[in-house]
Each structure stands twice: as structure tokens, then as C-alpha cells.
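Visitor: heads up, no residue letters with this:
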């Protein structure tokens, strides 16, 4: 039976959980995830975990944050004076907003705090700084 290797197109069912057991994503009830190994379409640790699996293989792996979404970067947490927030916007904690990035791109940020004077926004990926556990099942290689 062949094993998945770099350049192969693979289909995999997965369930991703955090350290406390909270499920953050799953292919359950959906089509399996379809991607090319080594193609940069998934996080590095996920790519590495699938490499070497054969069709029908199942395993559970924990991917450290540095091979997932990276460590949380403090420079991506910013304070914005309320005077600079559009008047029709009423920011609330955990709300997702879009703002212009340094190169004109749209960046998704999360409101982490609101005071009388400032809104604190976090532009880190939501899973940054977290180790992720995945239950994997390889269903196809092509």
C-alpha cells in the first residue's frame, strides 16, 4: 500500500481540538479536506502528520504552536483611541472587525477589550500560541 508523500493530492477526515478538548474544526458531516502535500495549503505540522500515512490509516497527533499558527505576537495587539473608531461602530469584546493593513490589504482583528478611551484589537490568528491536536484519517491519495 502506498504512503502519502510530498506532491500527492490527499483527502483526509480530521477533527481538531484544543488542550481543553474544545473542537475548533472538523470535517465531520462534510467532504474530506483535499490538499496537496507540501503545497503550503495547510499548516506545516498538519502536512508533516499526514506524510507517510496510507489510505485507511488513523492517528492522533499534537502539533506544537510553532508548527501550527505560530506564537502570539505582542506587536499585533494594538490600542486604538475611541476617537478614531467610526461613530456607527459599537465595538464589543470577541467581535471580529476588518481594518486596512500596511499594504492596503484587509486584516481581520478581534476586539479583546473596550475601555472609555481605547479599543484593544488583536490581529494574531485566533489559534496563534496554541498547541493543536488532530484526529486524522487518510481516505484517498492521488
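Guide: Perfect, I can see it now. On a predicted model such as this, the values are computed, not experimentally measured, just so you know.

Visitor: Could you use CA atoms for every contact and neighbour count after this?
Guide: Fine.

Visitor: Closest to the centroid, which residue in the protein?
Guide: Centre of the chain computed as the mean C-alpha position; nearest residue by C-alpha atoms, centre = their mean is residue 127, 5.3 Å away.

Visitor: show me what contacts that residue?
Guide: residue 69 (C-alpha atoms under 8 Å, 6 or more residues apart in numbering).

Visitor: Go ahead and list the helix or strand containing it.
Guide: Using DSSP states H and E, residue 127 is not contained in any helix or strand.

Visitor: Also residue 46?
Guide: Counting by DSSP H and E, the element that carries residue 46 is helix 44-50.

Visitor: starting at the chain centroid, how far to that helix?
Guide: In this view, helix 44-50 has its centroid 13 Å away from the chain centroid, taken as C-alpha atoms, centre = their mean, to the nearest Å.

Visitor: And here is the other one:
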């Protein structure tokens, strides 16, 4: 057992689960291999990283994470309507379909089709968990200085 605590530049091995506030599980490592990350490497959103700061090996905690500390609030500006002609005819358009777009920097930006008509397609670029309060259950398995 290490005696280190979670902090900057520490390698952390942990199990976690994320649930919606209604108890629906979104993600979990408890039933598979634990996750290993280095604090500050971007693997874990900052709001979650700040919650585990100072925890030591063996700690098991549950946190309620507000949308502002998780994936942000839903932004109405991220709902965009575009002409149906912008989509290749081989793309199957239906509500709930995830389509990947390239942003200005060339990164992939997923959007979910939320509504469509004969001529218009509405796509939601909000993170699927935006606006949701999440339950974050974490178990710290090991903490070591990152090499």
C-alpha cells in the first residue's frame, strides 16, 4: 500500500462509476479493469479531478456532481438547424442518430439528430450529459508519483 495522496502529477489507479441522479448507470469500471490516469492529463474532467484531490489508497467516496462541475449546462446555441441538402444522401437521418462533424480545428465533433423535416435537420452538439447532475462513486486503488 502506498502512502501517497491524489495530487498533481500523481498516477492514480481507481475504480469509478457515473450515474445519473435517477440512478441510471452511465459508465463504470467496477465490473472490469480499473482505470489508471495521471492527475492533470485531461483523462478526468477537472470537476471530477478536484473531488479526488487528497484521497489516499483505499479511499471509497461518493460525490454528487453539479452540471457546472461535470459536463456543463445545456447550451441552446449548441442546437443547430441546417439544410438537409448539407448531408450526403447515403447518411441515414433519424432522431437519435449520432453524426460526426469536423470543427474548425479539424477535431471530430459529435452531434445528435434531435428533429428533422423534409428540408431541415436539427442537431444537438451539447455533451449528452450536459445539464445533468451526476453521482460519482470512486475507489482509489493506488497512488504513485507519475514517472
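Guide: Sure, I can see it. Computed from a predicted structure; not experimentally measured.

Visitor: Overlay them and tell me the TM-score.
Guide: Here the TM-score for the pair of chains, by TM-score structural alignment, normalised by the length of the first structure, is 0.91; 142 aligned residues with a C-alpha RMSD of 1.5 Å.

Visitor: so what corresponds to the residue nearest to the centre of the first structure in the second structure?
Guide: Superposed on the second structure with TM-score structural alignment, residue 127 of the first structure falls opposite residue 129.

Visitor: returning to that earlier point: hmm, who's touching the helix holding residue 46 of the first structure?
Guide: Residues contacting helix 44-50 of the first structure (C-alpha under 8 Å, 6+ apart): 4, 37, 38, 61, 63, 64, 67, 68, 136, 138.

Visitor: which one in the second structure is aligned with the fifth one?
Guide: So that's residue 63 of the first structure. Under TM-score structural alignment, residue 63 of the first structure pairs with residue 65 in the second structure.

Visitor: count of residues packed around that match?
Guide: Close neighbours of residue 65 of the second structure, defined as other C-alpha atoms under 10 Å, add up to 20.

Visitor: For it, list the residues it contacts.
Guide: Contacts of residue 65 of the second structure by C-alpha under 8 Å, 6+ apart are 47, 48, 133, 134, 135, 136.

Visitor: What count of nearby residues applies to the equivalent of the second one over in the first structure?
Guide: When the first structure is aligned by TM-score structural alignment, residue 48 of the second structure is paired with residue 46. The tally of other residues near residue 46 of the first structure (other C-alpha under 10 Å) stands at 20.

Visitor: Give me the distance between residue 46 of the first structure and residue 71 of the first structure.
Guide: To residue 71 of the first structure, residue 46 of the first structure is 16 Å away according to C-alpha to C-alpha, to the nearest Å.
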